[in-house]
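>>> Quick one: sequence plus predicted model below, questions after.
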Amino acid sequence: MFNPRLGCSSISFRHQDLPAALRTITDLGFGEIDLGALPGVCDHVPYDLDAGAVAAVAAEVVASGLRVRSVNGDVGDLNAVLDAKGVAARERHLEALLTLTADTGARALVLPCGALSHDPVRSLEEDLDTIAAGLMYAGQRAAEFGVELWTESLHFLRFCWSLERAELLAQRLTGSGVGIVMDFSHIVAAGEDPLEYLRRHEGRISHIHLRDAVPGNINLSIGNGHADFAAGLRAAAAQGYTGHFSLELETRDVTHEERPAAAAKAASYITDLI
């Protein structure tokens, strides 16, 4: 029904519990998902992710028959200064997320590009160094589980919120194997140009999230904002991008009852552009 490279993030139906969200996505005709594991954003994966919780979520996802492209998770602020207890807690949560990623057959775990703040904890350069080091370490651990590590950068709400900061982080990650997730909505919300983002990140992009936005607002349905998806997807294809796309419709301009129809409409539109 839709292009097989186009999936739907479970975040799009975060108001439903995980079984209901998976049924909705399946009924719409998608074959692939990104699994939301972001506390406070999407509770489909418990933050207290012990072995039992990992097994339960993985079993639910596998039983749905949906392919999983990535698990979109969080292990805390990667530019935070942690004591030994904090480091141990982060390590436990990273291992649990990587186990979930592997057990669901996902290709990658996605982690954020720093704290939910634009202000440095120490300094711009030191924070970028710390974030890059944390991502590269997570990438090394991911390889042990047979999966990849990606980071969503730029992200309008997080430390690497601008084109400049996203590029500085990408430069630090060069050669590390850590992939970059491009999100149209965060780029537009930051007042940046997706085409310039693509130019600066050529050859680095592993996955693309799709949602619309206007400057300052990331929560719009596709077609209700300023993102030029046609031009952006053409540019990505011209660069040789062969990865997948995911509708991450964490929108606030439709009711919950309207979400399935809005997702289907967006998927049909994007399918025509891929």
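Nice, thanks for sending it over.

>>> When you work out contacts or count neighbours from here on, use the C-alpha atoms and nothing else.
Fine.

>>> Which element, helix or strand, includes residue 97?
helix 84-103 (DSSP states H and E).

>>> Check it against this one:
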Amino acid sequence: MTVPPGIRVASAPISWGVCEVPGWGRELAARTVLAEMSGLGLRATELGPPGYLPRDPEALRALLDEHELALVGGFLAIPLHTDPDAALAAAEDSAALFAACGAGLLVLAAATGLAGYDRRPVLDAEQWRTLLDTTARIGEVAARHGLLAVLHPHVGTHVETESEVERFLTDSDLPLCLDTGHLVLGGTDPVALARKHPGRIGHLHLKDVRADLAAEVRAGTLPYTEAVGRGLFTPLGEGDIDIETLVRSVHGAGYDGWYVLEQDTALGDTSPDDLPRQHTARSLAHLGRIVGRLPSG
């Protein structure tokens, strides 16, 4: 497998079914996941949920070096609307680890504090102000460690819907992690968002989505975790998102960050162990065809 030249491509453990949600699914061993990433030609990964990979910088660097992988950064889903001190402490801990391992990104999500992503309470005006203030302070923590903090709109968090994404962009200076799949789940067209706010795209998670299942999740008739188990996210080019137009848009706007192949996966008891590798290989091949058609220079 060949990684497309001219862009920086990475993956993440969630594509192998490794998630912070309790009871999400079966987890493959870390060395298996990293070896499969490396075998596909990928040379970088996000960290995955706390505890999956080592939290000791020396041990983490050694494990990544063993598989010839660099660390892009990591996902930190924490409540931002309450207990700012706890949020800042968590951000400080993760930022220090990421920086010690040569990463450049802290990917932040406004968690509800509830388990999983199937329910979320509504914030009042004061809680929204606290969320914004905490986010700004975490941005400063990240910057002190030489990292860029980005806010990840995500299903089941307090920045999910199109109106919440636009409100955040208006009220905050923090850039976004443009996650194609989670934006669709929240009712946002990722291509339109990239065109409207090209200067606010700080990081990119590429995933494709089945529109029929996404509509059920938005309508509240299908829980998110159940939808994932039913194949909500597909390899690139096999769902209903216009991935090529999105890539062309961000590339044409001068985006030079990571393109992370991140297909949220939940492995059931009968799921083949090789399924994540096969899906990532198909996404990588599709992205390669898109990049091959981009204008040169």
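Ah, there it is. All values derive from a computational prediction rather than experimental measurement.

>>> Let me see the TM-score of these two.
Once superposed, the chains reach a TM-score of 0.83 (TM-score structural alignment, normalised by the length of structure 1), with 253 aligned residues with a C-alpha RMSD of 2.3 Å.

>>> quick revisit: contacting residues around the helix holding residue 97 of structure 1?
49-51, 54-55, 57-58, 70-71, 73, 75-76, 107-109, 138, 141-142, 145-147 (C-alpha atoms under 8 Å, 6 or more residues apart in numbering).

>>> ok, how many other residues are close to residue 261 of structure 1?
Neighbour count for residue 261 of structure 1, taken as other C-alpha atoms under 10 Å: 12.

>>> what's the matching residue for it over in structure 2?
Matched to structure 2 by TM-score structural alignment, residue 261 of structure 1 sits across from residue 278.

>>> next one: residue 106 of structure 1
Using TM-score structural alignment as the criterion, residue 106 of structure 1 maps onto residue 103 of structure 2.

>>> now residue 199 of structure 1
In structure 2, residue 199 of structure 1 lands on residue 195 (TM-score structural alignment).

>>> Give me the mean distance between the helix or strand harbouring residue 266 of structure 1 and structure 2.
Counting by DSSP H and E, the secondary-structure element that holds residue 266 of structure 1 is helix 259-273. Mean deviation of helix 259-273 of structure 1 relative to structure 2 after superposition (mean C-alpha distance after the TM-score superposition for structure 1): 1.1 Å.

>>> wait, isn't residue 256 of structure 2 in contact with residue 199?
No: using C-alpha atoms under 8 Å, residue 256 of structure 2 is not in contact with residue 199; the gap is 11.6 Å.

>>> Just give the nearest non-adjacent residue to residue 135 of structure 2, would you?
Once flanking residues are discounted, residue 135 of structure 2 sits nearest to residue 80: 6.8 Å by C-alpha to C-alpha, 6 or more residues apart in numbering.

>>> burial of the one you found, as a residue count?
Neighbours around residue 80 of structure 2, by other C-alpha under 10 Å: 28.

>>> do you know how far residue 174 of structure 1 is from residue 156 of structure 1?
Distance of residue 174 of structure 1 to residue 156 of structure 1, computed by C-alpha to C-alpha, to the nearest Å: 22 Å.

>>> Please confirm that residue 213 of structure 2 is located within a helix.
Yes: counting by DSSP: H, G, I helix; E, B strand; the rest coil, residue 213 of structure 2 is found in a helix.

>>> Not counting residues beside it along the chain, what's closest to it?
Nearest residue to residue 213 of structure 2 in three dimensions, chain neighbours excluded: residue 232, at 5.9 Å (C-alpha to C-alpha, 6+ apart).

>>> What about that neighbour, how many residues nearby?
24.

>>> Could you pull up the contacting residues of the closest residue to residue 108 of structure 1 other than its chain neighbours?
Excluding the flanking residues, the one nearest residue 108 of structure 1 by C-alpha to C-alpha, 6+ apart is residue 148, at 4.3 Å. Contact analysis of residue 148 of structure 1 by C-alpha under 8 Å, 6+ apart lists 107-109, 139, 142, 177-179.

>>> In strands, which of the residues you listed fall?
Mapping these onto strands (DSSP state E) picks out 108-109, 179.

>>> hmm, back to that, check the gap between the match of residue 261 of structure 1 and residue 94 of structure 2 for me.
31 Å.

>>> which residues of the stretch 1-150 of structure 2 fall in strands?
For the stretch 1-150 of structure 2, the strands defined by DSSP state E, counting those that start in this stretch cover 8-11, 44-46, 70-79, 105-111, 148-151.
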